[in-house]
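Enquirer: Please find the sequence and the predicted model below.
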Amino acid sequence: MNRKLFVVFWFVSALFFLFLEHICTNHSHENYELMLKAAENMIQMTNIVRAHRDSLSEDDINDTGLLGSEFTLMTTTLGDLEAKRTTTNPDFAAVILHMLMKAGVKQGDSVAIGASGSFPALLIATLSACKALDANPIVICSLGASQWGANMRNFTILDIMYWLSKAGMCSMPVAVSLGGDLDTGVNFPEDLKRSLIEKIRRYNVEFINEPDLARNVSVRMKLYRTSAGKSGIAAFVNIGGA
């Protein structure tokens, strides 16, 4: 290649590289710092949960501690493994923070969260976003979970929230149900139901055991409104089949 032509190509390439670097470093999102904080919160919460896992799922190739088993007695529905893995990315906390801010959530607002055990990583992402925003998450969870969710007796969505609350990262849920069919765990073996109910009582969380859909929703709405107080609910986040 002609030496002069080579120099021109090199010069153009260098300018292009500097241009890309300028774009990447000087055009960050207006809420970049908050989004970064949310992602950092999720990393911290994930580490807390992983430290409490006796053993990790063989399908948890990234060792997050946020995946359960393919099938257990607590498994309520089918799930997608790749979807479960994808939600463990801490960037999801930044995405949820962005969505909450677009919905108008600001510091001090209450965010109602309904979460089954199907996507524990998304619950952690939402809690992480609320913490970064200094918003108040009000969680009602159900213990049933789809495949690869928090579907093990010693790894339920309630256990996760307990571990995080003990570490000062969030509060315990205001209430919990068994989940599954009719939201009362009718498809669970009796010994499993007894074990889960005992866990709920041990954690001193209000137990929702109402098979009638209308009354079930009414109980949940009353709990959300009571917990939020006069300020009301700024946004609702549904995670899984809660």
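Expert: Thanks, I have the structure now.
Enquirer: use CA for all of it now, contacts and neighbours both
Expert: OK.
Enquirer: Grab the most central residue of the protein for me.
Expert: Closest residue to the average C-alpha location of the chain: Leu123 at 1.8 Å, with CA atoms, centre = their mean.
Enquirer: List the first helix or strand encountered after the strand or helix carrying it toward the C-terminus.
Expert: If you go by DSSP states H and E, Leu123 is part of helix 120-133. Per DSSP H and E, helix 120-133 leads on to strand 136-142 as the next helix or strand towards the C-terminus.
Enquirer: Check which helices and strands that next one is in contact with.
Expert: The contact analysis (3 or more CA pairs under 8 Å, 6 or more residues apart in numbering; DSSP states H and E) places strand 136-142 against strand 110-115, helix 120-133, helix 157-166, strand 175-177, helix 213-228.
Enquirer: tell me what the shortest one is packed against?
Expert: Counting contacts by 3+ CA pairs under 8 Å, 6+ apart, strand 175-177 packs against strand 136-142, strand 206-208.
Enquirer: Below is structure B, check it against A:
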Amino acid sequence: MANYTKIYWRSSGVPTWGLVFLTIAALSAFLLAEKLQQRDPVVEENYTTMVTAARIMRDAMDTLQPIRAQREPINPEFDPQRSGLIGVSTSPVTTTRGGRESKQTTINPNWAAVAVKLMKQAGVEQGDKVAVTVSGSFPAMNLAVYSAIEAIGAEPVIIASASSSQWGANVPGLLWIDMERELRQRGKLSLKPIAVSIGGVEDRGVDLSAEGIALIKQSIDRADIPLLEPQDYQEAVAERVALFREYAEGEKYKAFINVGGGATIVGPPGIDDQFKSGLIYDAPARAFAVETVMGHFIREGTPGIHMIGIKGLAERYNLPLAPLEPVAVGNGGVYNATTYRRWLAAVLGLGLFGLTWLIVRSARINSVFQRTGEDGKSVRPMV
């Protein structure tokens, strides 16, 4: 057996001056990155519009709350803000499971500011045409998008689906299309879809009961919106694309905006997650394995704004997760007018890595494993 000398402690080999120098360099890099933040031109140029959109959304939320309370009692356990925009666990018009925390996170008027920022980043200006798809699953996020469009003055072409997942606009008699109808009647919003589908499997409610479909059709009749009745998934996609082309009237859409994860819009499971949340210009090849409305617009070079992955978006824009109390207009990182210079952060990070490598190499930290004791015995570190 080899004869080893036991060592119970060994130095890292990096001299004290090296550690001090690295610490100072890291602190200096951090302070430099903080000091040299750049102004966010999108926020600076559109701050007023962002606040206006948030105020429109807050007004709409306040309008809908008593309407919902009259229709169905609001359970504060599920809707802590008592907004009326959190639905129920199950109902005849409910299609699939839904994340309650994600729905609660959308109860914040500052999502309208997020929608404005994304639309402006996509190049949307007053008078520009935008294609929009919404479902009943995220009524508050629908409000955010509608409010942003109103504040910017864009010209939307909207196609909706009426059903909802859990905790969305799934209270019979007060579906999303009922909510927007109430807001139009009260002069809070002016937008109206050009068509609406049942939603659910194949966009025609295959997963719903006859009672649920009847309730949805009653809401559609009250809203006086043409009903789409596709025979299957492929026809549902083709019909929506055809309508968007017809209503474009020869103009190019500046953006395609989608709220939620409807299969006809972003594809079935396994495909839908290929379209990331937020502003997108492209997607992996797998995203185009089946025909989708989002895929159609991306292929045509139209920027997509995908309002899904709510908790991730909230973290990105520093908005609270599932707030328990009403959030004030103007509150959130989305309004910050400064951003980090990413190229500078990358350069500083590489510089620190290089300094660390040089100092460690100069100290020859690995030499301890190659060293031989003075008595000829191999040195084996114990820690």
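Expert: Thanks, I have it. Source: prediction; values computed, not measured.
Enquirer: After superposition, what is the TM-score?
Expert: The TM-score (TM-score structural alignment, normalised by the length of structure 1) is 0.83; 215 aligned residues with a CA RMSD of 1.6 Å.
Enquirer: Among the helices and strands packed on strand 175-177 of structure 1, show me which one is buried the most.
Expert: Among these, the stretch with the highest mean neighbour count (mean count of other CA atoms under 10 Å) is strand 136-142, at a mean of 26.
Enquirer: between that strand and helix 213-228, how big is the angle?
Expert: 150 degrees (axes from the mean of the first three to the mean of the last three CA atoms, to 10 degrees).
Enquirer: can you pull the buried residues of stretch 166-177 of structure 1?
Expert: Using 16 or more other CA atoms under 10 Å as the test for burial, stretch 166-177 of structure 1 gives 169-177.
Enquirer: Tabulate the residues you listed (CSV), appending distance to His29 of structure 1.
Expert: CSV is the format used below for the buried residues of stretch 166-177 of structure 1 (distance: CA to CA, whole Å):
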residue, distance to His29 of structure 1
Met169, 26
Cys170, 27
Ser171, 30
Met172, 32
Pro173, 32
Val174, 34
Ala175, 36
Val176, 37
Ser177, 39
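Enquirer: Would you mind finding the most buried of the helices and strands packed on strand 136-142 of structure 1?
Expert: Most buried of those, by mean neighbour count (mean count of other CA under 10 Å): helix 120-133, with a mean of 28.
Enquirer: Going by contacts, tell me the helices and strands next to that helix.
Expert: Counting contacts by 3+ CA pairs under 8 Å, 6+ apart, helix 120-133 of structure 1 packs against helix 32-52, helix 91-102, strand 136-142.
Enquirer: Just tell me the aligned range of the longest one in structure 2.
Expert: Read it as helix 32-52 of structure 1. Alignment of helix 32-52 of structure 1 against structure 2: residues 47-67, by TM-score structural alignment.
Enquirer: How about stretch 152-165 of structure 1?
Expert: With TM-score structural alignment as the criterion, stretch 152-165 of structure 1 aligns to 171-184.
Enquirer: And the strands in the stretch 201-350 of structure 2, which stretches?
Expert: Assigned by DSSP state E, counting those that start in this stretch, the stretch 201-350 of structure 2 shows strands spanning 227-228, 255-259, 278-280, 304-307, 338-339.
Enquirer: Quick one: list the elements packing against the third one.
Expert: Based on contacts counted as 3+ CA pairs under 8 Å, 6+ apart, the elements that strand 278-280 of structure 2 packs against are strand 304-307.
Enquirer: show me the contacts for the aligned partner of Pro120 of structure 1 in structure 2.
Expert: Mapped onto structure 2 by TM-score structural alignment, Pro120 of structure 1 lines up with Pro139. By CA atoms under 8 Å, 6 or more residues apart in numbering, the contact list for Pro139 of structure 2 reads 85, 168-169, 176.
Enquirer: okay, those in JSON lines with secondary structure and distance to Ala53 of structure 2 next?
Expert: Formatted as JSON lines, the contacts of Pro139 of structure 2 follow (DSSP: H, G, I helix; E, B strand; the rest coil; distance: CA to CA, whole Å):
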{"residue": "Leu85", "secondary structure": "coil", "distance to Ala53 of structure 2": "18"}
{"residue": "Gly168", "secondary structure": "coil", "distance to Ala53 of structure 2": "22"}
{"residue": "Ala169", "secondary structure": "coil", "distance to Ala53 of structure 2": "21"}
{"residue": "Trp176", "secondary structure": "helix", "distance to Ala53 of structure 2": "19"}
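Enquirer: could those go into CSV alongside distance to Phe244 of structure 2?
Expert: Below are the contacts of Pro139 of structure 2 laid out as CSV (distance: CA to CA, whole Å):
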residue, distance to Phe244 of structure 2
Leu85, 28
Gly168, 26
Ala169, 25
Trp176, 21
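Enquirer: wait, Ile113 of structure 1 sits on Gly241?
Expert: No - in this structure, Ile113 of structure 1 is not within contact of Gly241 by CA atoms under 8 Å, at 11.8 Å.
Enquirer: one step back: any chance of the helices and strands packed on helix 120-133 of structure 1 in JSON lines with distance to Arg215 of structure 1 as columns?
Expert: Listed next are those as JSON lines, based on distance: least, CA to CA, whole Å:
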{"stretch": "helix 32-52", "distance to Arg215 of structure 1": "33"}
{"stretch": "helix 91-102", "distance to Arg215 of structure 1": "28"}
{"stretch": "strand 136-142", "distance to Arg215 of structure 1": "15"}
